[in-house]
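>>> Dropping a prediction and its sequence here:
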Amino acid sequence: MKPIKIFVSALEYSANLHLARLIEAFEEKKIPFSLCGIFDTKVLKNYTSTYNPTIFRVMGFSGILKLLPKFFAVKKNLAKLASTCDIALFMDSSSFNIPLIKNIRKICQNHSNTPPYIVYYILPQVWAWKAYRAKVLSTICDTLWGILPFECGFYPKNTPICYVGHPLLDAIPYSLNAYQDSRKIAFMPGSRKAEIQALFPIFQSLAKILKENGKIPILIAPKSFENKNLNAIYGDFSDFEMVFDTYSGLKDCSFAFVCSGTATLESTLLGIPTILAYKTRMLDYYIAKSLVKLNFIGLANIFLEFSLYKTPKNNPNPKIPPIHPEFLQNLVTPQNLLKAYENYDYTRFFEGKTKLVEYLQQGSAKTCAQNLENLIKNLQK
């Protein structure tokens, strides 16, 4: 069998983790293939990428300006490379991937070549904002793999889209279903500088109070921070025990205070009672609020609300999160977080967590690997 050439575009670290599990499942099929494109070789250690996504990780407007010539050159080269492949797999990062897909199709059209079969996995959140992207993807992609049961309904009729499961269900090594009596409490203030600067001082004040009451505060930092100057990032973190792995760090904790993002979904699926805290610049907050038409910002709350009511507009109690509390902006204070912790509704959390796992059904890696195998068989007919 002729080896299949698969082009991959995966910029985000989380996308690369999901890609690694997909490739691991696909390797079991014993189908000869090669990978090229842009992905993280620290995650996919057995493969060589054409470009590493770290080249685009910059801070500030001036940094972006300096990188623009390189950015366009890389994008041009990636489009040429993808046009020579059998399959092109795109993950997340729609602002990068959508123009890239258009360029690939344009190159193939100009040279009268057959374009690669284009697959989009980890779709943009069209259900939250920029809904027009659904129509764009439905016209430029050959198939779409959704990781949320409800998102398929946001695409035009006859769009080749299917639900493949949620990748976090492949990743979580355990799932607790009852409160565990542990003195350890996790704090996850995020990975971005602005997030940490906004949240960590509040988490630090709360940790001091909890520590005085016999609790053990655990600061869970991203693995990428392991060899960095932590004092420069956090300042004084002497009240915390430091851990650099989310899953092992949460395992022995009875509770978690978490910044918004994927981390709140992870802690919920793991069965760790969670409170979400989100704080950003007021201008950024109001801009986001005007663009995003959702009742909640925590992914677990958003997903369960969709499962219960089909759309946020149908929710009769839009101010009551279905799984865990959320504190935003000026409401993020040590006193408010402490009060919510002391009055936490554990029954609501564990019932909601069970419903969420049932709703998401399964992991996605094996389904995606099977889809790839079926696709290759059809291409080789």
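Great, that's in hand.
>>> Could you use CA atoms for every contact and neighbour count after this?
Noted.
>>> Can you classify residue 45 by secondary structure?
Here residue 45 is recorded as coil under DSSP: H, G, I helix; E, B strand; the rest coil.
>>> roughly how far apart are the residue nearest the centre of the chain and residue 140?
Residue closest to the average C-alpha location in the chain (CA atoms, centre = their mean): residue 262, at 5.1 Å. Counting by CA to CA, to the nearest Å, the separation of residue 262 from residue 140 is 28 Å.
>>> that older thread, the residue nearest to the residue nearest to the centre of the chain when sequence neighbours are not counted and residue 23, how far apart?
For residue 262, ignoring the flanking residues on the chain, the nearest one in space by CA to CA, 6 or more residues apart in numbering is residue 299 at 6.9 Å. As judged by CA to CA, residue 299 and residue 23 stand 26 Å apart.
>>> ok, second structure coming up, stack it against the first:
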Amino acid sequence: MTKIFIIAGEASGDVLGYRLMTALRALRPGLEFSGIGGARMAEAGLVSLFPMQELALMGLAEILPRVLHLKARLRQTVQAIAAQKPDIVLTIDSPGFTLRVLKAVGANGPKRVHYVAPQVWAWRQERVKHFPGLWDELICLLPFEPDFFAPHGLHPVFAGHPVLESGADKGDAARFLARHRLGPEAVPVVLMPGSRVTETKRLLPVFRETLALLAPHVPNLAPVLAAAPGIADAVAAYTANWPHKPVIVRDVQERYDAFAAARAALTKSGTSTLELAMAGVPMAVTYQVNPVSAWFGRRLIKVPHVAMINLLAKRALVPELLQEQCHPEILAATLLHLLRDDEAAAAQRAGYAEALASLHAPEGTPSHAAAKAVLSVLG
């Protein structure tokens, strides 16, 4: 039996891992999986070595207090790989952890594939010189990535972006409105604060004040907060006493139903921008990190945009309101503009289609293409 040790470190990687495991089994039944993942990969039969949420940290100030614990988890992971002797180690995103695993496993161990290219093209490009020898193949999600990595001998393969398989564009607005007893006059606005605890702690207070400023101008405002499964209960408790209490959306299908009903959205940067674009939701992107992390980031970022949809569009298709601009007054004004200006909303939607077209796999679905790339390494 072919054994695959698969590792995901955050919610988005967990979804990718689930789809990839499913596609791999469709191509080669009887594969045996072990490793680290979340709830979605558990649905595919993975028993996680430890809770994936322990790896979902971001920013220097958030990671430093957990360094010793993360090092212990790294040792545990490498020891598990040595004990299980898998045919391949398949890591998904989360480079701060996964690339250390690949390095520790070494070229004399099992085959190694990394899925989701490290975004060194965006900042600290000199880090690419540390990657040769880490993997046998690099599976890229974005069409411009192979051109960046190939000159460095890093074996990139473009497989397309699995967000196209998500169903984000197939939500049911009527079902969402009926479930939450919202009438046709309701104005649903989706808020997406991220999947990490550190992200939500920083953004939720800002979102609370944003709603307070927006509500007087939108009488039928119906805020909807999309919460990642691992932190949904904490988000619900935190927002229970908000003056404008949001509907808490906990599962993927209901999130997509909310997208179908939404008139606008406020989201953190990341894959959520692509999902909203698929659903045609006018959006603004916002984010805020620890000031120390922000100071370093601004000096290292090499791309003109942080929102994925803007990078694909090669222009500022949606507003990016980051750090100091992640302020309730600015966010509320931006949302109000999207709600009131039909031309601005239509311009975003027109740009979405062109940007998303570049994400299609060369053949079949992105997950199928990624699975074929993995199996080609196995032989």
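Perfect, thanks for sending it. The model shown is predicted, which means the values in this text are computed figures rather than measured ones.
>>> TM value for the aligned chains?
After superposition, the two chains reach a TM-score of 0.81 (TM-score structural alignment, normalised by the length of the second structure), with 348 aligned residues with a CA RMSD of 3.0 Å.
>>> just the strands in the second structure please.
Applying DSSP state E to the second structure gives strands spanning 3-8, 32-36, 88-92, 111-115, 137-140, 156-158, 187-192, 221-226, 247-249, 264-267, 283-287, 320-322.
>>> what's the matching range in the first structure for the fifth one?
Mapped onto the first structure using TM-score structural alignment, strand 137-140 of the second structure spans residues 143-146.
>>> check the fit of that stretch onto the second structure and give the mean distance.
Compared with the second structure after fitting, stretch 143-146 of the first structure deviates on average by 0.7 Å (mean CA distance after the TM-score superposition for the first structure).
>>> Please spell out which residues along the longest helix seen in the first structure are buried.
Using DSSP state H to define each element, the first structure has its longest helix at helix 61-82. Buried residues in helix 61-82 of the first structure, counted by 16 or more other CA atoms under 10 Å: 74-75, 78-82.
>>> With stretch 234-249 of the first structure instead?
Neighbour counts over stretch 234-249 of the first structure (16+ other CA under 10 Å) mark 237, 240, 242-243, 246-247, 249 as buried.
>>> next one: stretch 356-367 of the first structure
By 16+ other CA under 10 Å, the buried positions in stretch 356-367 of the first structure come out as 356-357, 359-360, 362-367.
>>> From these, which land in helices?
356-357, 359-360, 365-367.
>>> quick one: contacts for the aligned partner of residue 110 of the second structure in the first structure?
In the first structure, residue 110 of the second structure lines up with residue 116, judged by TM-score structural alignment. Residue 116 of the first structure is in contact with 82-88, counting by CA atoms under 8 Å, 6 or more residues apart in numbering.
>>> which of those residues still touch in the second structure?
Comparing the contacts of residue 116 of the first structure with the second structure on both residues aligned by TM-score structural alignment, their matches' CA atoms under 8 Å, the contacts found in both are 84-88.
>>> rewinding a little: got the strands of the second structure as TSV, with distance to residue 299 of the second structure columns?
Formatted as TSV, the strands of the second structure follow (distance: least, CA to CA, whole Å):
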stretch	distance to residue 299 of the second structure
strand 3-8	29
strand 32-36	33
strand 88-92	27
strand 111-115	27
strand 137-140	26
strand 156-158	27
strand 187-192	27
strand 221-226	32
strand 247-249	36
strand 264-267	24
strand 283-287	17
strand 320-322	15
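>>> Among these, which comes closest to residue 207 of the second structure?
Closest to residue 207 of the second structure of the strands of the second structure is strand 187-192 (CA to CA; 7.6 Å).
>>> which residues in the first structure does that closest one align to?
On the first structure, the counterpart of strand 187-192 of the second structure by TM-score structural alignment is residues 183-188.
>>> Also stretch 258-270 of the second structure?
Aligned by TM-score structural alignment, stretch 258-270 of the second structure falls on residues 249-261 of the first structure.
>>> Between the two ends of the matching stretch, how far is it?
Taking CA to CA, stretch 249-261 of the first structure runs 17 Å from one end to the other.
>>> cool, stretch 25-43 of the first structure as well?
Using CA to CA, the end-to-end distance of stretch 25-43 of the first structure comes out at 15 Å.
>>> And the residue nearest to residue 262 of the first structure? What does it align with in the second structure?
For residue 299 of the first structure, the aligned position in the second structure is residue 308, judged by TM-score structural alignment.
>>> Could you verify my assumption that its match touches residue 276?
No: between residue 308 of the second structure and residue 276 there is no contact under CA atoms under 8 Å: 11.3 Å.
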